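A.B. asks: Fold the following.
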Amino acid sequence: MRTQKIILSLFVIFLTNSFISIHAQTEDISLEDIWSGEFSQERMQNLQSLKDGKSYIVQDYDRASQTMKVDVFSYKTGEKTATLFSSNSIPGLSIFQTFSLSKDETKVILGTEVEPIFRHSTKGIYYVYDLESKKLTQLDDAKIQSPTFSADGTKVGYVKDNNIFYKNLETNSTVKVTTDGEKNKIINGVTDWVYEEEFAFVRAFEWNPGGTKIAYLKFDETKVPEFSMDLYGRYGQDLYPSQEVFKYPKAGEDNAKVSLHLFDLESKSNSGIGLDAYEYLPRLKWTQDENLFSIQSFNRHQNEIKLYLINAETKEARLVLTETDNAYVDVTDDLTFLKDNSFIWTSEKDGWKHIYHYAEDGSLINQVTDGAWEVTNYYGFDDKSGRIYFQSTENGSVNRDVYSIVANGKNKVRLTRKTGTNRADFSADYTYFVNTFTNTTTPAVYTLHKAKNGKLVREIKDNSALLTKLDGYNLSPKELSTLEVNGNELNTWMIKPPNFDPEKTYPLLMFQYSGPGSQSVSNTFFGTNDYWYQMLAQQGYIVACVDGRGTGFKGRDFKKVTQKELGKYELEDQISSAKLFGARDYIDGDRIGIWGWSYGGFMSTNAIFQANDVFKAAIAVAPVTSWRFYDTVYTERYMTTPQENPSGYDDNSPITHVDEFDKGNYLLVHGSGDDNVHVQNTMQLIEALVQANKQFDWRIYPDKNHGIYGGNTRLHLYTLMTNFIKENL
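C.D. replies: So this is what the prediction gives:
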């Protein structure tokens, strides 16, 4: 197995004038500070380049006037040159929550009363505002989903009641594209729950470049089992509970039958497109040819992906690329068609995720990038220079840098200079990019650079106000390092008490997520949980995190070793890491705890059940307790089906190991309205623990989803967890 050798010697020392200087710190962090937003960072919200490549826009909210606006800035000077539109300048619209510009930037879709459906999907009341005529047009009287301009900006497609519609803005007429949509049976133009959650795919219709055709997916959910979820409501408002019922395919059960269709606006006709055998159609995209579009398909095991090109005139589907893997193949969002219909594709077929250039017929032109590192973001291709822009881990798996390279794989240029995490937003003509930089001691810094060579043009925003505020708090550095565990070099971070004394011993709390392809150890600034860890450190705890086998950005083999045995190798690495930490003189090996959320809760539960000689306490929030309860797409990608792999499902299930929980302290938390990891996971584990006469603590948050938030909820949850740690560790 190939692993990267990473030298991480930074961020362990106290910097003279840094916010982490002990001498300047006087105040401890409270939970109220954390959840009040006291430590929020300034950001460039909805940063987008305008088509001229000379200007960019940023969304802003003026609290004083309660006005939402979108301002225009010059790349060259950094000055604000205009307000493109604002809520107080649009008659009949007091506020908007979302916006999307037409391709020609003469119109904008504005969303109001937008509410979430599931993790990625929303519905709302939407308007089209003409920036030239100042005319405001409501798209539909009801709440709709996924409104999208045609390329020429004369029409807007959207979904309502599981059917596709489009509104002709020139004639103010509406056309119903499909008619068979029905809740929990047929969905047109948006995806079902499992596609949304596991493929991050919601809008399932696409306009062709000419605005004359719409390619779309249809989901037949008829045979998918239903899941019901009770909603209890609020005291004094809801006398009876309500129930939400939706289709949720659990591992081994029937998926929705998905099919590909094409609607012709001129003839107002729908056509089905035939494909070879498949289970999933996770991506749909037009080429630059208005009569040629692509579809990606997966088999059920997701270890074979196929790319088809579809002729919109003849309806012929031509297979141009097939990729297989012994474990699974990840769906790619990086597919980019060039003017000659050759295309850019990313793949980890050589063991690391890299960029490839293929001809229209699927023949390989060349592998653009290569090496023992991963491409982590594909930014685009510049027609003028022939250069591809991307982000990668070439400078270490915990870091990110931005590069450009000629499409033939030559003349690679590193465009970012600072070691940490760099993310780029390019101007439309690839003259400039806005770089967002962060590392363990630096909150987001926004700077403007030349795309040609990465030369700094100027700073835009640096979060200096946050650093000044943090100067007054008693903080510790987040130390990055590695551990040699089970033959692998694992990335870790550690936060020690501000007054750390190596002659003393401290209890240790370990955090981990551990899910396939994830990353919890990175060279980035504090997130919300990091402030909680700082608070715990101030109270005498050491907090650490280890990314074990199965996590991402260290090559295919490191990530996919967990195939068919989720939880086995990840747990081995957490146990071994805990033992290595416990052997250090300054850590009390008898007072080690572990916690996690979702997959991390699955892991922390397994840890306290199977290794309570190592872990004294564990917290599991919204955990999977058996992969038999989880959805098809995610679970079968890593485990195949329960029918094919029953031992893989059961041997590493926490429910299987309840009898081994003979000492230690365990806190189990779930939201009853979790549509993702259902509270059924927790309820069945509770019953198993009760029947085994095992004592533990648990808490259910009524009607809260997988994120367990809203109102005072997060503060309450973290108070609960803090008290549990202080009492049991």
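
A.B. asks: Could you use CA atoms for every contact and neighbour count after this?
C.D. replies: Fine.

A.B. asks: Show me where the stretch 251-400 of the chain has its strands.
C.D. replies: Ranges of strands within the stretch 251-400 of the chain are 257-264, 269-273, 280-286, 292-298, 304-311, 317-324, 336-337, 343-347, 354-358, 364-367, 375-382, 387-392, based on DSSP state E, counting those that start in this stretch.

A.B. asks: Tell me the gap between the fifth one and the middle of its chain.
C.D. replies: For strand 304-311, the distance between its averaged C-alpha position and the chain's averaged C-alpha position is 25 Å (Cα atoms, centre = their mean, to the nearest Å).

A.B. asks: if we can go back for a sec, turn the strands of the stretch 251-400 of the chain into TSV, including mean neighbour count and distance to Gln563.
C.D. replies: Formatted as TSV, those follow (neighbours: other Cα atoms under 10 Å; distance: least, Cα to Cα, whole Å):
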stretch	mean neighbour count	distance to Gln563
strand 257-264	19	26
strand 269-273	15	34
strand 280-286	22	20
strand 292-298	21	18
strand 304-311	21	15
strand 317-324	16	15
strand 336-337	22	30
strand 343-347	21	18
strand 354-358	22	22
strand 364-367	15	27
strand 375-382	20	22
strand 387-392	23	25
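
A.B. asks: And this one, please, so the two structures can be compared:
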Amino acid sequence: MDGQLSFPRQHARTQRFSLGAPRSFTVSPDAGRVVFLRSRSGTDRANLLWVHDVDDGVERIAADPAALLGDRGEELSAEERARRERSREGSAGVVAYAVDNAVELAAFALSGRLFVAELRAGTARELPVPGPVVDPRPSPDGRHVAYVSGGALRVVAADGSGDRALAEPEGDGVTYGLAEFVAAEEMGRHRGFWWAPEGDRLLVARVDDTPVRRWWIADPAHPEREPARVAYPAAGTANAEVTLSLVDLDGAARPVEWDRARHPYLARVHWSAAGPPLLLAQARDQRGQLCLAVDTDSGRTRMLHADEDPVWLELFGGVPAWTPDGRLVRIADEGGARVLVVGDRPLTGPQLHVRAVLDITDDDVLVTASAGPEAEEPGTGEIHVHRVTELGTERISEGVGVHSAVRAGAVTVLASTSPERSGASVTVLKDGKPAGSIASHAERPVLTARAQLTEGGARRIPCAVLLPTGHREGDGPLPVLMDPYGGPHGQRVVAAQNAHLTSQWFADQGFAVIVADGRGSPGRSPGWEKSVAGDIAGVTLDDQVEALHAMADRFPLDLSRVAIRGWSYGGYLAALAVLRRPDVFHAGVAGAPVTDWRLYDTHYTERYLGHPDERPEAYAANSLVTDKGLSGAAEQVRPLMVIHGLADDNVVAAHTLRLSSALLAAGRPHEVLPLSGVTHMTPQEQVAENLLLLQVDFLKRSLGLD
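C.D. replies: Got it, this is the predicted structure:
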């Protein structure tokens, strides 16, 4: 690699050093194969489907997009682009795949076409079906593949014969087999259909988004183009109507019945051979939810468990689910801790903060967890893999870092990051012992992050502090850059090298950079996360100030020159900081900020602020654009740059435009940087590189560092 390549260009070209790294692992139940995705190099966007042989360690290609598509480039449908935006997917080629139970047949879409790969033989072929194809999935027995095309759920035999529609939309705004916006964006549910274990029928979601308000997203740089029309369920407005049916392979359907009026959100669906299908249905205010079992003959449901919380109920990966002997597995907030519950018995306590369930067997449950509120060691930024049994808990991952795993039978694939090395190491374990590794082709960064992970203030706020490379004690105080996300669902202080690379680059421009995960951030305790209810602005901003002052007692910080930058919620926090606390913050860069919470989606916003018709005062107090929101701004004016992608369909550009109008009306100078054709992600290489450079230039100019 060219040693003169700048970090901003390398960071952009490698898509944050994600290209070339193995991901999306699946282990075969016979312990013979590990299937995964990886591109050929750290700058190649096109993922290939690979198979790793556990016994001999040999890797082979199961599907190569270049060979399958030939000279034709990728063409993505609107549905596929939306799926990738919701999952923040910026790569190309095979970006997702699904397998049968034996992990012998994989199905995937390329350029809207359906392909299958025989994983033992290593051959791939196209199935001639109507396109564009979205989310193809083999039946558990490998005999059929179901997929979505044109809003219809279709099925085809694995040999390409018998293609037919099982459920077709009755009109515009109706789809079968796809997740609605809030499910994919906020609930972590990206699917809309689920195979029966026997492969003879499916559970299929029908989404009718005709009640949802329509918005128009235009590209002002191309006035000759029509604006895109999108269904966006803003806070307080109608959601899509989601129903569920059991559909046989001949198209016969039976509706699944539950009280959708009280629990309209279909948050989770699970169907395994261990028991009947499970649904997790949430109330709109997210303070109540039901775990339901579906009678597959009648479609009726029965309640297995009901949860209530006076603040809100969190959703978790991998649950609800069954143990092989038919006990319900769930994660619950009990006694101030987040615990794993199997049947009626909690199997973990306040020493662990359980985050997700990875695998369930007769003998144990594999989970990821952070240190709990009563852990002996705080483990700042660490996430580990634990094996939980009736007799206790055993940690599987070793060393300081962030770890995750995929397991089937005797084989576990353990992916581990650490503060000392870039990227993740992927180890294949068989019967608990190392049996090989899966190589990464990701590029090595041109700089090394030297994050000091600590806690500060009376609340012990997790912080990462980064000083310029080569900085020595006695060099004098440094201007400060706060670099938070700082809000719900976004943990930034993690024990991983790559997570802090951009912060280190900013530090190397002459700043002391502080990343602080205040209240509302995940990974500590339920009470910590839920303390932002009704006051996300005040709580999260107070914690940034507390973290800054706590770090000033231990590091050489110049508190007369403090800037803040952030994206999305971090962008909101940055704008909030310079407007409401100019006594602390002297310049800010707000990227894609949510400035008016009435313009953000239902499931996220109403969780924290309630329904706007019932709590208008909360929306006014937490907004940056209402009279009450701006009235909280101090008279002292600090430089503010606001950046927004005009094609963003998550945090729409209206947020920035309304903030700019409100600031202009109040006579407050500011800068706005519009990004034509850019969504909530910034995958374009030149855009991503120059955004970093422009931010540094603005911050230095604003703090008088030129």
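
A.B. asks: TM-score for this pair?
C.D. replies: Superposed pair, TM-score by TM-score structural alignment, normalised by the length of structure 2: 0.87. Supporting alignment: 664 aligned residues with a Cα RMSD of 3.0 Å.

A.B. asks: quick one on the thing from earlier: which among the strands of the stretch 251-400 of structure 1 is found nearest to Thr447 of structure 1?
C.D. replies: strand 387-392 (16.3 Å; Cα to Cα).

A.B. asks: Need the counterpart of Lys176 of structure 1 in structure 2.
C.D. replies: Alignment note (TM-score structural alignment): Lys176 of structure 1 maps to Ala165 of structure 2.

A.B. asks: just Asn270 of structure 1 next, same as before
C.D. replies: Going residue by residue (TM-score structural alignment), Asn270 of structure 1 aligns to Ala253.

A.B. asks: cool, Asn208 of structure 1 as well?
C.D. replies: For Asn208 of structure 1, the residue aligned by TM-score structural alignment is Ala196.

A.B. asks: Pull up the gap between that match and His305 of structure 2, please.
C.D. replies: 22 Å (Cα to Cα, to the nearest Å).

A.B. asks: rewinding a little: burial check on the match of Asn208 of structure 1, number of neighbours?
C.D. replies: 23 (other Cα atoms under 10 Å).

A.B. asks: Excluding chain neighbours, give the residue nearest to it in space.
C.D. replies: Spatially, and ignoring its direct neighbours in sequence, Ala196 of structure 2 is nearest to Leu202 (5.5 Å; Cα to Cα, 6 or more residues apart in numbering).

A.B. asks: That neighbour: which element?
C.D. replies: Taking DSSP states H and E as the definition, one finds Leu202 of structure 2 inside strand 201-208.

A.B. asks: all helices of structure 2, in order?
C.D. replies: 7-13, 65-69, 78-86, 181-182, 501-508, 526-530, 536-552, 569-580, 602-609, 616-622, 627-631, 654-665, 685-703 (DSSP state H).

A.B. asks: any idea which of those is most buried?
C.D. replies: helix 569-580 (a mean of 28; mean count of other Cα atoms under 10 Å).

A.B. asks: which residues of structure 1 does that helix align to?
C.D. replies: Aligned using TM-score structural alignment, helix 569-580 of structure 2 spans residues 599-610 in structure 1.

A.B. asks: one step back: as a markdown table, the helices of structure 2 with distance to Val426 of structure 2 would be great.
C.D. replies: Shown next, in a markdown table, are the helices of structure 2 (distance: least, Cα to Cα, whole Å):
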| stretch | distance to Val426 of structure 2 |
| --- | --- |
| helix 7-13 | 22 |
| helix 65-69 | 24 |
| helix 78-86 | 25 |
| helix 181-182 | 32 |
| helix 501-508 | 20 |
| helix 526-530 | 31 |
| helix 536-552 | 34 |
| helix 569-580 | 31 |
| helix 602-609 | 33 |
| helix 616-622 | 43 |
| helix 627-631 | 47 |
| helix 654-665 | 41 |
| helix 685-703 | 27 |
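
A.B. asks: among these, which is nearest Ser161 of structure 2?
C.D. replies: Once those are compared by Cα to Cα, helix 65-69 is nearest, at 20.0 Å.

A.B. asks: Quick one: distance of stretch 9-28 of structure 2 to the chain centre.
C.D. replies: 15 Å.

A.B. asks: How about the contacts made by the nearest residue to Asn366 of structure 1 once chain neighbours are set aside?
C.D. replies: Nearest residue to Asn366 of structure 1 in three dimensions, chain neighbours excluded: His357, at 5.5 Å (Cα to Cα, 6+ apart). Neighbouring residues of His357 of structure 1 by Cα atoms under 8 Å, 6 or more residues apart in numbering: Ser342, Phe343, Ile344, Trp345, Leu364, Ile365, Asn366, Gln367, Val368, Ala407.

A.B. asks: All good on my end, thank you.
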